[in-house]
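>>> here is a sequence with its predicted model. Questions after.
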Amino acid sequence: MLKVLKPGFFTSIQDNGRYGYRNKGVPISGAMDSRALNMVNSLLENPVNAAALEITMTGPTLIFEEETYVSLSGGVISATLNNEPIENYKVYKVEKGDIISYGRLESGFRGYLAVKGGFSLKKTLGSSSQYFPLTAKRCISEKDEIPFEPTLNFVPKISELKIDSYLTEKQLQVSRGPEYTILNDKQLEALFSKGFTVAKENNRMAYQVSEFIEGHSIPMLTSATLPGTIQLTPAGKLIILMKDGQTTGGYPRILQLTEEAVCVLAQKKSGDSINLKLN
């Protein structure tokens, strides 16, 4: 069992998401940075869809009530195991009574903490990802207890990974969306020749940017959307849907982020710079 002493700013349980229910209005949810989740599960040799903690900006304080092995990934949020610094992309043994706590955000925005075997949680529509109101809570709280099966002995095939840092990457790869052809030359220039700034309106549902481009007066029926869909409002605002975003929308879907670009954007916070590159 993992007991939550302090939950941090916004820490939730996420796996790779729930699929097959978007026609019922259920978002995919799952890890905002799927690359980071997959890498930390790979280090621990977990099932591909094992659930982990997704930690946003300020991390939790956690006490382990069983022995296991853990690993961290994604954004760099200074972390300690019993007051000794630990790093991302390494495997660590934890004993009963050990405490992991987080400090200052150093790079990126979202980090991940996984345990060997993943957390033992009830699945809702095939996933353990927290998404309220489908699940009882949207994130973990103080005094929560998160179950896992103890692991006494584990010899990882790979105990440490060295990765090229994508946390400072600014460029987001995009492809043309269904309504891309409504864009005029001025709008295209604004999209691809200038950068954008992440606005304070950013969360698991959607990201916005501070800058506006020329708007439009195109009426359209509500149509299907995906994580990474970029919508353009009549006022010229860009809305980039993320993992908890709605499954349909009534604004033109002008661009679509690649999955890798969604991971890069998930590591951005208010005030960070991004730019778009058309595939």
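Okay, I see it.

>>> C-alpha only now, for contacts and for neighbours.
OK.

>>> tell me where the longest strand sits in the chain.
Counting residues, the longest strand found in the chain (DSSP state E) is strand 99-115.

>>> which parts of the stretch 151-279 of the chain are helices?
Ranges of helices within the stretch 151-279 of the chain are 185-193, 259-266, based on DSSP state H, counting those that start in this stretch.

>>> quick one: the strands in the stretch 101-250 of the chain?
Along the stretch 101-250 of the chain, the segments classed as strands by DSSP state E, counting those that start in this stretch run 145-146, 171-176, 196-202, 206-209, 223-224, 229-232, 238-241, 248-249.

>>> so what touches the longest one?
Okay, so that is strand 196-202. Residues outside strand 196-202 that contact it (CA atoms under 8 Å, 6 or more residues apart in numbering): 207-211, 268-275.

>>> cool, stretch 259-275 as well?
32-35, 74-75, 108-110, 166-167, 169-174, 192, 194-202, 227-228, 242.

>>> and here's the other structure:
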Amino acid sequence: MVKVLSPGFYSTIQDLGRTGFQEFGVPYSGVMDVYSATLANLILGNHANDAVIEMTMTGAKLQFSCSTYICVSGADMSPQLNGVPIHLNKSMKVSAEDVLSFGKLNKGFRCYLAVSGGFKTEEVMRSRSMYKDVTDLNKLSKNNELKTNINDLYLNDNNSLVKVKNKHFSTKDIEVFKGPEFHLLSTKQQKLLLQNEFTISKENNRMGYQLSELLENNLEPIITSPVLPGTVQLTPSGKLIILMRDCQTTGGYPRVFQLKESSINVLAQKFTGKTIHFKLNSQY
């Protein structure tokens, strides 16, 4: 069992998402940065889909009631075990009464905590990913108690850790494919999208990232059509919205781009004021 002493700014339980229910209007959800979360699980020998804690901007403070192994990945939030700094991307043994905490955000935006066997929280529609009106809880709160494996799993202690390429956090390039309505844009609009940099506005969350710069838009709304994480919509006002993991399943705005999966992961580690550059996939 893991007790939440403090949840941080916005912390949730997530796995790889809720697939197969989009026809009923149920979002995919799941970890924002699949790369980082999967890395933490695999370092522990977990299944890639085992549930983790996703922490946004600030980390949680957690107390363990049993011995287990953990791995912290993603954003560098200065993790500490009983006040002693620990490495990212490394298997660490924790004991009963140990406290994991976080401090200054040094790099990235979302951090992941995996435990041996994954967190055993509520499962709805084949997923433990928290989402309002689907699961009982939509985020972690103080004094929540999270179930983990009660058996004493054994992993070899070692000093090795996995190094993650800094490009995952530093690159501005967001690789995209042409969206279904890209061809409706003028040549000038297409060039502006691919040549300019865009700034992430303060309106960014698990549902979508809005960009600050506007693109002149005279396109007609489209018939409500399917969208998915990574779809880039162009609103009538000229605002670009990049849909993220908790996005709706249909929309009526032109879909000008579709992000590669790896680019969704990169974008998930960026926040207000950071700039991005759309890069058309080389096959085009």
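Thanks, I have the structure now. What you see is a predicted model; the values in this text were computed from it and never measured.

>>> so after superposing, what's the score?
TM-score for the superposed chains, counting by TM-score structural alignment, normalised by the length of structure 1: 0.97, backed by 279 aligned residues with a CA RMSD of 1.2 Å.

>>> what about the helices in the stretch 1-150 of structure 2?
According to DSSP H, counting those that start in this stretch, the helices that the stretch 1-150 of structure 2 contains are 34-43.

>>> quick one: contacts for the spatially most central residue of structure 2?
When CA atoms, centre = their mean is applied to structure 2, the residue found nearest the centroid is M32 (1.4 Å). Taking CA under 8 Å, 6+ apart, we find M32 of structure 2 in contact with R206, M244, R245, I264, N265, A268.

>>> what's N203 of structure 1 aligned with over in structure 2?
Using TM-score structural alignment, the partner of N203 of structure 1 in structure 2 is N205.

>>> so its match versus V26 of structure 2, what's the distance?
18 Å (CA to CA, to the nearest Å).

>>> what's the burial count for G20 of structure 2?
A count of nearby residues for G20 of structure 2, using other CA atoms under 10 Å, gives 12.

>>> against M125 of structure 2, how distant is it?
9 Å.

>>> these two touch, right, I222 of structure 2 and G252?
Yes. Between I222 of structure 2 and G252 there is a contact under CA atoms under 8 Å: 5.2 Å.

>>> mind checking which of those two has more residues around it?
G252 (16 against 12).

>>> not counting sequence-adjacent ones, nearest residue to the more buried one?
T224 (4.4 Å; CA to CA, 6 or more residues apart in numbering).

>>> which position in structure 1 pairs with that neighbour?
With TM-score structural alignment as the criterion, T224 of structure 2 matches T222.

>>> for that match, give its distance to Q187 of structure 1.
Distance, T222 of structure 1 to Q187 of structure 1, using CA to CA: 22 Å.

>>> those two: who's more crowded?
More neighbours surround Q187 than the other of T222 of structure 1 and Q187, with 16 against 12 (other CA under 10 Å).

>>> quick one: map the more buried one onto structure 2.
Per TM-score structural alignment, Q187 of structure 1 is aligned with Q189.

>>> give the contact list for that match.
Q189 of structure 2 neighbours (CA under 8 Å, 6+ apart): L215, E216.

>>> distance of it from N265 of structure 2?
26 Å.

>>> so how far is K178 of structure 2 from C66 of structure 2?
Taking CA to CA, one finds C66 of structure 2 at 50 Å from K178 of structure 2.

>>> S65 of structure 2 too?
In terms of CA to CA, S65 of structure 2 sits 50 Å off from K178 of structure 2.

>>> likewise for Q22 of structure 2?
Distance from Q22 of structure 2 to K178 of structure 2, by CA to CA: 22 Å.

>>> return the most buried member of the helices of the stretch 151-279 of structure 1.
helix 259-266 (a mean of 23; mean count of other CA atoms under 10 Å).

>>> residues in structure 2 aligned with that one?
With TM-score structural alignment as the criterion, helix 259-266 of structure 1 aligns to 261-268.

>>> average offset of the matching stretch relative to structure 1?
In the superposition against structure 1, stretch 261-268 of structure 2 averages 0.3 Å from its aligned positions (mean CA distance after the TM-score superposition for structure 1).

>>> run the chain-centre distance for that stretch.
8 Å (CA atoms, centre = their mean, to the nearest Å).
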